[in-house]
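**Student:** Sharing a model that was predicted from the sequence below.
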Amino acid sequence: MQEEWRQRYPLFPRLLFVLDGTGPAGVTTRINALHAAAKDPALTLFLHTVPVLAAALADLHTYGPSEPVWHPVRTVAWSS
């Protein structure tokens, strides 16, 4: 028997990368590396169905997770 809430939510609603341990230039480099990895054909189906976002931990602390601190690794169109 599956819980009722699991029937309404997708298995992976989104994948979030929180980046830390480097300055702003390092965060940019890591986000660029995620963009490069997103071009892997093996990830195509996954990346078309699951939004993948990245944010710097410092930005999350300063502005909060509901602010526009998230950078999409690849643009994804939500499907119901």
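**Tutor:** It's in. Numbers count the residues shown, from 1 in each chain.
**Student:** only C-alpha atoms for contact and neighbour calcs from this point on.
**Tutor:** Fine.
**Student:** I'd like the distance between residue 65 and residue 7.
**Tutor:** Between residue 65 and residue 7 the distance is 26 Å, computed by Cα to Cα, to the nearest Å.
**Student:** Show me which of the two is the more surrounded one.
**Tutor:** residue 65 (13 against 9; other Cα atoms under 10 Å).
**Student:** how about the strands in this structure?
**Tutor:** 15-19, 52-56, 71-74 (DSSP state E).
**Student:** this is the comparison structure:
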Amino acid sequence: MPVVPGRRPTLQEPAVEEWRRRYPLFPRILFVLDGTGPAGVANRISALHSGAGLLTTSRFLYEVPVLVAPLADLLQHGPSAPVWQPVHDPDRRVRWTETGHRQP
């Protein structure tokens, strides 16, 4: 049902955030890590993975891909290479265009 300007949404007409009108899907979140060496990058990926564990009860990580890659890997292989690690499954490597979720 279309939203009528100047009219408040009712319970039958849920409000839609303005960005959702232009972007029906939330854009993926990409973290590029640098400046700490391989051990520091591994620690940051581990911290992101731990933080992602707090979201397991929500659908956020399924609706919004969150990926991380070391800058060194991006420079060596390019951003389209499978150098991105899903924060919910950091042992995997995927392309940035993938969600990082395993197919059933």
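**Tutor:** On my side now, so go ahead. Here the structure is a predicted model, which is why all the values come from computation and not from measurement.
**Student:** Adding mean neighbour count, write the strands of the first structure out as CSV.
**Tutor:** Formatted as CSV, the strands of the first structure follow (neighbours: other Cα atoms under 10 Å):
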stretch, mean neighbour count
strand 15-19, 16
strand 52-56, 21
strand 71-74, 18
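**Student:** so can I have JSON lines of those showing distance to residue 35 of the first structure?
**Tutor:** Putting those into JSON lines (distance: least, Cα to Cα, whole Å) gives the following:
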{"stretch": "strand 15-19", "distance to residue 35 of the first structure": "12"}
{"stretch": "strand 52-56", "distance to residue 35 of the first structure": "10"}
{"stretch": "strand 71-74", "distance to residue 35 of the first structure": "5"}
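**Student:** of the ones you listed, which approaches residue 46 of the first structure most closely?
**Tutor:** Among the strands of the first structure, the nearest to residue 46 of the first structure by Cα to Cα is strand 52-56 (9.5 Å).
**Student:** Next, name the residue at the spatial heart of the first structure.
**Tutor:** With distances taken as Cα atoms, centre = their mean, the residue of the first structure nearest its centroid is residue 53 (2.1 Å).
**Student:** Not counting its neighbours along the chain, what's nearest residue 18 of the first structure?
**Tutor:** residue 55 (5.2 Å; Cα to Cα, 6 or more residues apart in numbering).
**Student:** Matching that neighbour against the second structure, which residue comes up?
**Tutor:** Under the alignment by TM-score structural alignment, residue 55 of the first structure pairs with residue 69 in the second structure.
**Student:** my read: its match touches residue 34, true?
**Tutor:** No - when contacts are counted by Cα atoms under 8 Å, residue 69 of the second structure is not listed as touching residue 34 (9.1 Å).
**Student:** Quick check: the gap between residue 39 of the second structure and residue 50 of the second structure.
**Tutor:** From residue 39 of the second structure across to residue 50 of the second structure, the span is 16 Å (Cα to Cα).
**Student:** what about those two, which has more around it?
**Tutor:** Neighbours per residue (other Cα under 10 Å) separate residue 39 of the second structure from residue 50, with residue 50 holding more: 13 against 9.
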